[in-house]
Structure formats: structure tokens, C-alpha cells
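Undergrad: Give the three-dimensional model of this entry:
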Amino acid sequence: MTDPLKRRRNPLLRPDFVRLWCGTTASGLATWAMPFILGLAVLHGSLSAVGLGLVLATRTAGFLVAVPLGGLLADRHSRRSVVLWSGLAAAAASPVLAAGLGTSTALMAVAAAVVGVGQGACRPAFQALTAEVVAPEDRQQANAALTFSVRGVTFLAPGLTALLATVTGPGTLLLVTAALWLAAALLPRGGGTAPAERPARSPFHVEFAEGLTEARRHAWFLAGLGALTVVIALGYSATNVLLPLTSREHYGTEAVLAGALTAYTGGALAGALLVARWKPRAQGWWALFGLGLYALAPLSLVFPVGAVWVFAAYAVVGLGVELFNVPWFTAAQREVAPDKLARVSSLDFLFAYGFAPVGLALIAPAAQAFGVQNVLLACAALCVLAPALAALAPGARDFRTRRATPEHLRG
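TA: Alright, predicted model coming up:
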């Protein structure tokens, strides 16, 4: 029989967390659906390929600009209000994006930038809001539920978009994303006040520097963020650029590409379920080990080893990524000062996603200059080396910051 205290503490049974989970899921679905919808617009002839690139680029630019700003605002004001206004901004811009289809690519680019701003501003606010509505002992389970929804969205969004496209057009689908953003804005509750009272507000650059100082206090965080940045910029980018190429050259079909990405998502879903309950000793080292498993992705592409082995490698990679993600988010919520959590989380998203376009831009020229196999082997080696070096940082064993003052003496 289930312990009633555990049932009461279970975040999945708490209305405030369920609303937050639904809001993050809605924002994720809107985020992942938008590129597919715009791709359909290219097929329909209402958007050119050049226009597609421009619109997606301005959305990315808006995201990268808004992530640090969103972190500052979420620490300065209510996290709930930042989620509200960022979601409303994306919801308001989505119909404008639809109106620009077939008429004005410039209008679409401006609207996409606003959508990107809303997307970027809500990410650190959602992260900090989770820490407000979930008790510390339940955050790992809550973060696993959130990351499970993210992976589920990546799995379902393309199929749902394609299915809806059989009965309606891209413009209507963009209006559906507006409704999703509206749900993301209105559903979450909690966090009605700023996380800490301050005697006076400092200029934005000073408060941003405070976030950097807080991040530097946690050596494991800086080391882990460096490893994550390397893995995403090199490993993730290499497989995204070179997986389609090797799929065609080694196997003569693009089905391996689709199968590998599906296996990755399936592994990530399994990893989220596993880490929801599993709390091993030296959890930080286990998390970094999981991150290092990303090396299997480029390694599986070096030689034509068979499609089944590629699928297996990508499934293990997906599982390993979630072994890292959930403890990483949970540790940040536990160790970082509550009034600086959103700013530190914004650094996480900024570095992890900000350098990915650099890797995407450099991988193809590097493959032409040094050969595809050499680039894949180098990326695999760095995906192992970066987490291994991060594991040597103080506090990396458990993702805990060593305190100068004993816990019971802290005021």
C-alpha cells in the first residue's frame, strides 16, 4: 500500500507542478513544431528556402539575446511573471508570423525574433520556478518528468505536425503554436514574488556579474558546463551534420538517419525514467560518465558497422544524456543561491546552445579539409576527454559545492 506521505509529496500529484509541467510541455511542443511548420511552408511554396534560413536564424538570435536577459529578470522579479510575459510575447508574435507567409519574409523574420525572445526568456524562469514549487527532496523526480516531456515532444512533434498538415495549412498550424504559447504563459502557478528582497536594484550589468560570480563559486558547475559545451558544439553538431552524409554514403538510404534519431529519443525517454528514482553514490561522476557516452554517436559513424549498431549507439547516447541532464538541473537548484538561480541557469542555456551554431558552421569545412573519419574520431575523443577532465573539479563527485562554513553554523 502506498505511503500517504509519499503520495502527498510526489510532485506528479501536486496541482502546481502539474500545471508547470503542462506549461513547459506546451512551450516545448510549440518550439519544436515551428521549424517543421516552416519547412511545410517551403513545400507549399509560401516560403523560400532562403527565407526559411533567415526566419530560423532570427529566432535563434532572439533566443540567445533573451536567455541572459530572462535570467536577470527572473531573479529581479517574479519567476511566474517572466514566464507569463515571455509566453504572451511568443503567443502574440506567432499570428504575425502566419500573416507574413507568402507576403513578407521581413515581417516573418521580425516575428520569429520575438518568438525566440519569448522562448529564451522563459527557459531560465521555468528552471527557477521548478525549484520554487517542488520540495528539494522531490526535485530529481520533477526534473525527470520535465525532461521526459521534452523528449516526448521531440518524438511526437514531427508526426503530429505532419498529421495536422494533411487537413490544414502552415498558417493555421502557426496559429496552433500561438495557442500552445498562450497555455505555457497562463498555466504555471506559484512564485508570485521575487525570490529575495533587495534594498536597491543594481544595473543589469552588475546583476549579470553577480550571476557570473555565483557560478564561479561552484567549480563543478563551471567544469560541467565546459564539458557540456564541448559535447554539444562538437559531438552533437558533428552527428547532426555528418549523420545524414554517412547515412547516405555507408548505407545508401536516409532511413538510417531517421532510425538513429528515433533510437536517440527512445534512449532518452528510458534514461529519464531510470534517473527519476536512481540516486547512486558519486552521482556527479555518473552524470559525467553519461555525458561522455555521447562519444558513441560519432564513433558509430566512422565505419559502416551496420545500421543496428548505429541505432544501438544512439539509444545508449540518449540514455546517457538524461543521466547527465536530470542530476545536473537538480544540483543547480540545490547548490546555487536561490536569488541567483535563474541567472546561473541562463549561463547554462547560453553556453550550451550558444556555441552549437559555431560547431555546426565549422564541422563541414573541417570534414572537407581533414576527412570525415578524422573529424568523427576527433569529436569522439573530445566527447570523452571533456567530461573526464570535468570529473576532476572540486565537488564534481556529487555535484556539491564545498562550504567554507559548516551547515549547522550558517545563518
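Undergrad: going forward, measure contacts between C-alpha atoms and count neighbours the same way
TA: Fine.
Undergrad: residues contacting the spatially most central residue of the chain?
TA: A centroid search over the chain (C-alpha atoms, centre = their mean) returns residue 349, at 7.1 Å, as the residue closest to the centre. Taking C-alpha atoms under 8 Å, 6 or more residues apart in numbering as the criterion, residue 349 is in contact with 67, 123, 124.
Undergrad: Mind telling me what element the last one is part of?
TA: Going back to what we said before, that points to residue 124. helix 105-133 (DSSP states H and E).
Undergrad: Just the buried residues of whichever helix or strand comes after that helix, please?
TA: Remark: after helix 105-133, the chain's next helix or strand is helix 139-165, criterion DSSP H and E. Residues of helix 139-165 classed as buried by neighbour count (16 or more other C-alpha atoms under 10 Å): 139-155, 157-158, 161.
Undergrad: just checking, what packs against helix 139-165?
TA: Contacts defined by 3 or more C-alpha pairs under 8 Å, 6 or more residues apart in numbering; DSSP states H and E place helix 139-165 against helix 15-44, helix 105-133, helix 170-186, helix 255-275, helix 307-335.
Undergrad: quick one, the helix or strand just after the first one and helix 15-44 angle?
TA: Which is helix 15-44. Next helix or strand after helix 15-44 toward the C-terminus (DSSP H and E): helix 49-76. If you take axes from the mean of the first three to the mean of the last three C-alpha atoms, to 10 degrees, helix 49-76 sits at 160 degrees to helix 15-44.
Undergrad: starting at the chain centroid, how far to helix 49-76?
TA: Centre-to-centre, helix 49-76 and its host chain are 14 Å apart (C-alpha atoms, centre = their mean, to the nearest Å).
Undergrad: Another sequence for comparison is provided below:
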Amino acid sequence: MNGSSLRSLPSAAPTGPPSLLRDRNFVLLSWARTVSVLGNGFARVALSFAVLGLPGTTPGELSLVLACQALPQLLFVLVGGVIADRVPRVRLLAAAELTGAAAYAGLAAMTLTGHAPVAALAGLATVAGLATALFAPAMTAVVPEIVPAGRLTEANAVLRMGMNTAMLLGLALSGVVVSLVGAGWALAINALSFLAGAGLIAGIRIRTPRPPRTGGGSGWSDMRDGWREFASRQWLWVVVLQYTFVVAAVSAETGVLGPLMSGHGPGGARAWSTVVAAQAVGTIAGAALAARLRPRRPMLVAVLATFPAAAPMLLLGLHAPLWQTVAAAFLAGVSGDVFGVLWATTLQREVPAAALSRVSSYDWFGSLAFAPVGLYAAGPLAAAAGADVALLACADVVVLATAAALLAPGVRRLGAGRGGG
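TA: Here you go, the predicted model:
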């Protein structure tokens, strides 16, 4: 939720303190994320073209390499949460960035030299996935170590604006770079971006130490303690369960059904690219909007903001004109980042700092759990019933899961002086 989640938020924008952009630690973190995400935009395109460009490589081998990158993010994110609650998080972020840099440097070198056994590519892709599993839970928890509690919403919004802009720019430039100089050099750019990110993060100095972690048990006991923190908050586990289904539906739409539906239409790939670009631009606008929001009931607003995610699926399934689908995709991007900022801020305010990375890891794990199912089921469902019917089914999943989340009192009542139960 990829997501990433209150006591009552301030009812007015904070006044008095200097801009976050004058805070050295926050500026370093913001630039580190922007630079790394820019590089990742290159990697999303370059890795596939790098593998397919090798002599004799099959689509099945490409699937293997991509699966080796994706699965560790799901399987080891809980371990990443335990580690991030045990060690200084800034150091872990820097180490994860260096690990990613090494993995992509190796992938770039093999691609450029042409000596790239599939087993070696899969191994390095696994290392890259492990780096993400270590990074994600620590990133959620390091923000409140740097930013005052009253400015978390603003900080999360600024971070997301930078990352969304960088991803959009990276995706736009990646095809140009791959076509001009090759996928190997694009992967090398990603490795350099991770290296730069590690250097920027290494410059962060935490002024207020994190509260000491209680207990000194094993990793398993730490994981169980994290689960108790997670399960004790109704609003938290309900929304993660909601997004288990929402992310599966969105993955099916963006990964399979949207391209399939657009490919059979008059606009083809260009039409689908327009839809994707509109949603990406919407995420930037959504983060800017979220920076100004101070809802009394943040989870209620965040869950309501999920409904527009169904609109592009519905319009694609109904064969609506392209401009309507593009407008709906933009709206979905706006509302998606409103959810993301409110969710991250709520997590950071409501969950004790000593357990925040472990709780965040359960958020990541739950939200991504069904994403592979959505991807794998989309193709057979489209073949059996048609891509339009499958898209309408995805829209139903988003609407039903979101409506069910609104039934939970903890979701509706969190904030406005109430507890987080």
C-alpha cells in the first residue's frame, strides 16, 4: 500500500516552524528517495529488455527472473520489519540501497558483456528483491524519527510528490535510454541512483534517539509482538485486508487486463500509455492535495478515497471513450495518493515507534499477498469470459472490499479525539 497508514490530526496547517525543505535531514531523505525512484523507473523497463535481448532467452526465463525479484519482497518483508526495529533505521536504509546498487551493477555488467546465465540473472534479481524487503519497513518508520509529529502529513506528501514525479520521469526516459544506448546502460543508471541514495541517507543524523525496544527475545518473538500490535488495532488490520483485494484487482488491471483491452481497441498501446500517464500525473496532484488535508477522521477519508480506483476498470470494461477513461485514471491517481499520505501518517502517529517497522511489514505483506493471484488469474479469466467482463469483476472487487471496510467502527471513528481501536 505500497502503501504505506491517529490520534487527532491538527485541524489547521502547522505554522511557525521553518519549511521542511530547510531541514537538512528531511532534504537528504527526500532527495535520496527521489534519486532512487528515478533509477527504478529505468529498471522497470530495462530489466525486461535486458533479459529478452540475450541470445536464446525465452519469455519463460523472463518470468523466472522477474518472479525472483518480486517474491523476496513478499516473503522477507516481515524479516525486514524485525531487523528495522532492532538496528538504527538510517543505517539499514543505507545498507539496503548499497545492496540494491550492487545487484543492479551486476545485472548491468552481465548485460553489457553478454555473459549472463539465467541462474546468475535470477540470483541478482533475488538480491534486488531482498534489498526492497529490507528497505520498505524501515522507510515508513524513519520519517517520524526525522520530522516533528505535527508535520508528518506534510512530510509524507512531499516525499510522495518527489517519488511520483521521479517515477513518471524515469518511465518516460527509460525507453529512450534503452533504445539509444541499450538496456545494460539503463541498468547501470539504476545502480548509480541507488549508490547516490545510499550516500545521501548516510548523511542523515537523527537528533532524538528512538525509544528503546522492549524485550530482548528472538526474531520470532519480535515478529509475534509485531503481530499483536498489528492485530490490536481494528482500523489497521481491516484496511490492510481491504487492500489485499484492492491491490490484487489493480494488479490485474494494470498488468494484464488494461493492456489487453486497449490492445484490441483503436488506440492500441498508445491509448493505454495515455491512461497510465494520466494516473501517474494524478498521483503527483494527489500528494499535493493531501499535504493540505487535516481530516478529523483520517481513516474514514482514506478508505472513501479508494472508491475511485474502480472507475478506470469500470469504464474500460464498458468500452467508454478514451477521454473518459483517462479522466477516471487521473482521478484514481489523485485519490490513491490522498489515501497513501493519510495512511502513512496514521501509521506513524498511532503505532509505537519501537514496533513501527514490524507493523509496517505486516501492512506490506498483507497488501501484496494477493497481487500475484490477481496477475495469474487475470489471463485465464479474460480468456474465459472476456477482458471487459474481467475488468468489471475487478471494479466490483474494489467497491465491495472498500464498502466492507467502512463497516468497521475503528475505521469510521479513528481520530477526533477517539482511540485507535
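Undergrad: which one in the second structure is aligned with the residue nearest to the centre of the first structure?
TA: Under the alignment (TM-score structural alignment), residue 349 of the first structure pairs with residue 364 of the second structure.
Undergrad: do residue 35 of the first structure as well
TA: By TM-score structural alignment, residue 35 of the first structure lines up with residue 44 in the second structure.
Undergrad: was I right about residue 41 of the second structure contacting residue 164?
TA: No - Residue 41 of the second structure lies out of contact with residue 164 (C-alpha atoms under 8 Å); the separation is 10.1 Å.
Undergrad: How about the secondary structure of whatever residue of the second structure lines up with residue 304 of the first structure?
TA: Aligned counterpart of residue 304 of the first structure in the second structure: residue 319 (TM-score structural alignment). What DSSP: H, G, I helix; E, B strand; the rest coil gives for residue 319 of the second structure is coil.
Undergrad: Can you report how many residues neighbour residue 319 of the second structure?
TA: Neighbourhood size, residue 319 of the second structure [other C-alpha atoms under 10 Å]: 13.
Undergrad: One more: residue 219 of the second structure?
TA: By the criterion of other C-alpha under 10 Å, residue 219 of the second structure has 13 neighbours.
Undergrad: again, but for residue 217 of the second structure
TA: Neighbourhood size, residue 217 of the second structure [other C-alpha under 10 Å]: 9.
Undergrad: Could you check how far residue 48 of the second structure is from residue 61 of the second structure?
TA: Going from residue 48 of the second structure to residue 61 of the second structure by C-alpha to C-alpha, to the nearest Å gives 10 Å.
Undergrad: Quick check: buried residues in stretch 202-215 of the second structure?
TA: Neighbour-count burial for stretch 202-215 of the second structure, with 16+ other C-alpha under 10 Å as criterion, is recorded at 202, 204.
Undergrad: returning to what we had before: could you single out the most deeply buried of the helices and strands packed on helix 139-165 of the first structure?
TA: Mean neighbour count (mean count of other C-alpha atoms under 10 Å) peaks for helix 105-133 among these, with a mean of 26.
Undergrad: Just give the nearest non-adjacent residue to residue 237 of the second structure, would you?
TA: Sequence neighbours aside, residue 231 is the residue nearest to residue 237 of the second structure in space, at 6.1 Å (criterion: C-alpha to C-alpha, 6 or more residues apart in numbering).
Undergrad: how about the one you found, what's its match in the first structure?
TA: Residue 231 of the second structure maps onto residue 216 in the first structure, with residues paired by TM-score structural alignment.
Undergrad: Also residue 132 of the second structure?
TA: Counting by TM-score structural alignment, residue 132 of the second structure corresponds to residue 119 in the first structure.
Undergrad: so what's its match up against?
TA: Going by C-alpha under 8 Å, 6+ apart, residue 119 of the first structure touches 27, 31, 63, 86, 87, 90.
Undergrad: in which helix or strand would I find residue 351 of the first structure?
TA: Per DSSP H and E: residue 351 of the first structure is located in helix 341-354.
Undergrad: distance from that helix to the second structure after superposition?
TA: By mean C-alpha distance after the TM-score superposition for the first structure, the fitted helix 341-354 of the first structure averages 1.4 Å away from its aligned residues in the second structure.
Undergrad: Quick check: what element follows that helix along the chain?
TA: The first helix or strand that comes after helix 341-354 of the first structure along the chain, using DSSP H and E, is helix 356-370.
Undergrad: same for that next one, what does it pack against?
TA: Using 3+ C-alpha pairs under 8 Å, 6+ apart, helix 356-370 of the first structure sits against helix 237-251, helix 372-390.
Undergrad: out of those, nearest to residue 314 of the first structure?
TA: helix 237-251 (10.2 Å; C-alpha to C-alpha).
Undergrad: mean deviation of the closest one from the second structure?
TA: Averaged out, helix 237-251 of the first structure is 2.0 Å away (mean C-alpha distance after the TM-score superposition for the first structure).
Undergrad: which parts of that helix are buried?
TA: Buried positions in helix 237-251 of the first structure, judged by neighbour count with 16+ other C-alpha under 10 Å: 237-247, 250-251.
Undergrad: and residue 246 of the second structure, what pairs with it in the first structure?
TA: In the first structure, residue 246 of the second structure lands on residue 231 (TM-score structural alignment).
Undergrad: Its match: neighbouring residues, count only.
TA: 29.
Undergrad: From residue 87 of the first structure, how far out is it?
TA: Distance, residue 231 of the first structure to residue 87 of the first structure, by C-alpha to C-alpha: 30 Å.
Undergrad: And residue 266 of the first structure, by the same measure?
TA: According to C-alpha to C-alpha, residue 266 of the first structure and residue 87 of the first structure sit 29 Å apart.
Undergrad: now do residue 388 of the first structure
TA: Taking C-alpha to C-alpha as the measure, residue 388 of the first structure falls 38 Å from residue 87 of the first structure.
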